[in-house]
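Undergrad: Give me coordinates for this.
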Amino acid sequence: MDESDPRVLKTVPYYRSGYVFISRADRNIDVSSWDDPILKEHNFRIGVLPDSPGKNLLLQINRYDDMFDYFAELTNYESTRNKYIRIDPKKLIDDIADKHLHVAMLWGPEAGRYVRDSKIPLRMQIIDDNVKKLNGDKVPMYYKVYIGVRKDDDALKQQLDVAIKSKSKEIDAILKKEGIPLLPIND
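TA: You can find the predicted model right below:
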C-alpha cells in the first residue's frame, strides 16, 4: 500500500518505485520525462490506462484526443463512468511489442514482469519525478510501498519493521527478479 491510507498502521517502506515509459528496444526511443517534445508529436502513439495519471498528462499536453480511439479499444467501447473496468497492463505491453504503440506509461511494479517476459526486447525507463499540473501542483511519479497492519496491532507492525530492515537485500532480490524497477528508499 502507499503512504496515504489512514485506516491502518504502516510498516517502514519495503521498496520504492515509479511510473515508467516502456518501448521496444529496437525503436531506440529514449523518453524519461513528460517534457520530452516527442510526446507532443501527433503521430507518436502513447498508451496509458484510463483514469490514470497518464490520462491527465495526455490531456495536459493536448494528446488525449489523438489517443481517444485507443482508450475506447482498451475498454471494449464501454464507458468507465461510474464503474471500474480493469485493463490488464499486459495489453499495453503487447501493443508496444506489436508496434501499435510507440510507448506506454504504466506503474513499474505492475508492468515489470511483462517487460521481463516479453519475447520482443523492451526498454523500461523510470519517468522523472518532475511532473506538474498546469496549476503548478506536483503529479508524483515515485512512491514508497508499505505493508498495512491493523491499527490496534503495533506489536505486529514492529515485528514486520524489524523483518523488513533485516531482510532488505533478500526483498530487493525478489523484487528485481520479478522485473520491478527499484529506486533508493531514502531519496
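Undergrad: For the rest of this, base every contact and every neighbour count on C-alpha atoms.
TA: OK.
Undergrad: ok, now how distant is residue 152 from residue 10?
TA: 12 Å (Cα to Cα, to the nearest Å).
Undergrad: Mind jotting down where the helices sit in this structure?
TA: 53-60, 64-74, 89-97, 108-117, 154-166, 168-177 (DSSP state H).
Undergrad: Can you pull up the most central residue in this protein?
TA: The centre of the chain sits closest to residue 107, judged by Cα atoms, centre = their mean, with a distance of 1.1 Å.
Undergrad: what residues are up against that one?
TA: By Cα atoms under 8 Å, 6 or more residues apart in numbering, residue 107 lies in contact with 18-20.
Undergrad: at 10 Å instead, please
TA: 17-21, 48-49, 52-54, 89, 126-127, 141-143, 180-181 (Cα atoms under 10 Å, 6 or more residues apart in numbering).
Undergrad: Show the buried residues in those.
TA: Among the contacts of residue 107, those buried by neighbour count (16 or more other Cα atoms under 10 Å) are 17-21, 48-49, 53-54, 89, 126-127, 141-143, 180-181.
Undergrad: Counting only strands, which of these make the cut?
TA: 17-21, 48, 126, 142-143 (DSSP state E).
Undergrad: run this one through as well so I can compare:
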Amino acid sequence: MTEARLPINTDRVDLRRLTAGAALACATAALLATAPAVQAGEGKAGGRDAVRVCQDPNNLPFANDKEQGFENRIAELLGKYLGVPVTYFNYPQRFVFIRNTLRYKLPGEDYPCDVIIGLPVGFDQVAVTKPYYRSTYAMIFAQGKGLDDVNSVDDFLALGPERLSKLRIGLYDKSPVSQWMDRHNLVDQGVPYQTINVAMDHYVGDIIDKDLAGGKLDVAIVWGPVAGYYASKFNPPMKVVPMKSEPGIQFDFAFGMGIRRGEPEWKAQLEGFLDTHEAEIAEILKAYHVPLVEGEPKVVSN
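TA: As a prediction, the model looks like this:
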C-alpha cells in the first residue's frame, strides 16, 4: 500500500464521535485468492489504476496509517474486487477533512483520493452510497464495578436516583448523548469532552483507554464501533450496552461510502461491490465488535 500526505486545511467531518485484530484474515485471504475472485475484478476498475482512499491516520477502529482498521479491511476487499491496489491519503478528520481530501485539487493535478470508506447516509457534502452497516451509540463500563446488573438502557435508568447520582458519565459534546442526559436528569453526572480535540496524539478511544480504564469515569457513552472495539481490549472485556433511539433523539445511523458528486459510474461500482460482499463485510464488522442495528436506515442531516 502507498500513502500520500497533504499540508492543508475542509468542512470538518469528525463523524465518528457523533458520530482489532484480523480474525478474518485467513478466511478472507483464502476467498479472495481464488482465480474466480481475481477474474471477477477484471474490467470493474473503470480505468482506475488504484482504489485511492481518504482516511484519518489515527482513527481506530475505523482506519489508521498502519492499515489496521475495519475500513482498511473493507478497502482491501474492494481492491481485490476491482483488481487494483489500494492506496491511502492520510489527513486528520478534525482539520476540515472533506475539503482537504476528497474535494482537494491543485491546478493540473488529480484529486489525492477518490473514496471515504465510512460516511453517514444523508451527509450532504458528498454523494454517499447505499449503507453497508448501521450502528448506534453505546454505553460502556468496566465489569465488577457495581454495574454488572445493567444489560440495557432501561436497566441503567432503573438504578434509581441514589445510584445514578454517584456516577461520572463521560460523553462528547455536540452529540445526541447530551440531549439524552438532559431528558433523563443526568446532566449533573455528565463529564463532557470536546468533540474537536486538536492534540496530535488524540484518538477517538482515549476516553475509554485513559479516563474510563483509569477510574476517572464510571461510564462512557460513545459511538458504538468505538465502544465495541476498545471494550474488547480489556481482560475481562468492558461491557457494551447499545443505546436506543427515542422520540426526538437519534442514536443509530447508517453508513455507506462517500465520493464526489457527479461520479455515477464510480458510485455504481461501489454499490456493486457492496451488493456482492455483504457476508464478507459483516464478518469484518463482527471481528471488530461493531454493534449492529437491524432495520431500515435512518437519514441524518447535518
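Undergrad: What does the TM-score come to for these two?
TA: In this superposition the chains share a TM-score of 0.77, using TM-score structural alignment, normalised by the length of the first structure; 170 aligned residues with a Cα RMSD of 2.5 Å.
Undergrad: following the helix or strand where residue 75 of the second structure lies, which helix or strand shows up next?
TA: Take DSSP states H and E as the rule and residue 75 of the second structure turns out to sit in helix 70-82. Toward the C-terminal end, the helix or strand that comes next after helix 70-82 of the second structure (DSSP H and E) is strand 86-90.
Undergrad: elements contacting the next helix-or-strand element following that following strand?
TA: As assigned by DSSP H and E, the chain's next helix or strand after strand 86-90 of the second structure is helix 97-100. Counting contacts by 3 or more Cα pairs under 10 Å, 6 or more residues apart in numbering; DSSP states H and E, helix 97-100 of the second structure is packed against strand 51-55.
Undergrad: just how off-centre is the strand it packs on within its chain?
TA: Relative to the centre of its chain, strand 51-55 of the second structure is centred 15 Å away, using Cα atoms, centre = their mean, to the nearest Å.
Undergrad: With stretch 46-64 of the first structure instead?
TA: Computed by Cα atoms, centre = their mean, the chain-centroid distance of stretch 46-64 of the first structure equals 13 Å.
Undergrad: what do you get for stretch 144-160 of the second structure?
TA: Using Cα atoms, centre = their mean, the offset of stretch 144-160 of the second structure from its chain centre is 26 Å.
Undergrad: now stretch 161-177 of the second structure
TA: Distance, centroid of stretch 161-177 of the second structure to centroid of chain: 22 Å (Cα atoms, centre = their mean).
Undergrad: tell me which residues in that stretch are buried?
TA: Neighbour-count burial for stretch 161-177 of the second structure [16+ other Cα under 10 Å]: 164, 167-177.
Undergrad: ditto for stretch 209-220 of the second structure
TA: Buried, per 16+ other Cα under 10 Å, within stretch 209-220 of the second structure: 211-213, 217-220.
Undergrad: Where does stretch 25-34 of the second structure end up in the first structure?
TA: Mapped onto the first structure using TM-score structural alignment, stretch 25-34 of the second structure covers no residues at all.
Undergrad: Repeat that for stretch 89-103 of the second structure.
TA: So stretch 89-103 of the second structure sits over no part of the first structure, by TM-score structural alignment.
Undergrad: Next: stretch 175-183 of the second structure.
TA: Against the first structure, stretch 175-183 of the second structure falls on residues 52-60 (TM-score structural alignment).
Undergrad: Go ahead and name everything in contact with the matching stretch.
TA: 19, 34, 39-40, 46-50, 62-67, 71, 104-107, 131-134, 139-141.
Undergrad: Residue 128 of the first structure pairs with which position in the second structure?
TA: Correspondence of residue 128 of the first structure to the second structure, assessed by TM-score structural alignment: residue 244.
Undergrad: Give me the nearest residue to that match, chain neighbours excluded.
TA: residue 251 (6.3 Å; Cα to Cα, 6 or more residues apart in numbering).
Undergrad: and if you look at residue 225 of the second structure?
TA: Skipping the residues right next to it in sequence, residue 225 of the second structure comes nearest to residue 290 by Cα to Cα, 6+ apart, at 4.5 Å.
Undergrad: Pull up the gap between the one you found and residue 89 of the second structure, please.
TA: Distance from residue 290 of the second structure to residue 89 of the second structure, by Cα to Cα: 24 Å.
Undergrad: Same check on residue 286 of the second structure?
TA: 26 Å.
Undergrad: so how many other residues sit close to residue 121 of the first structure?
TA: 13 (other Cα atoms under 10 Å).
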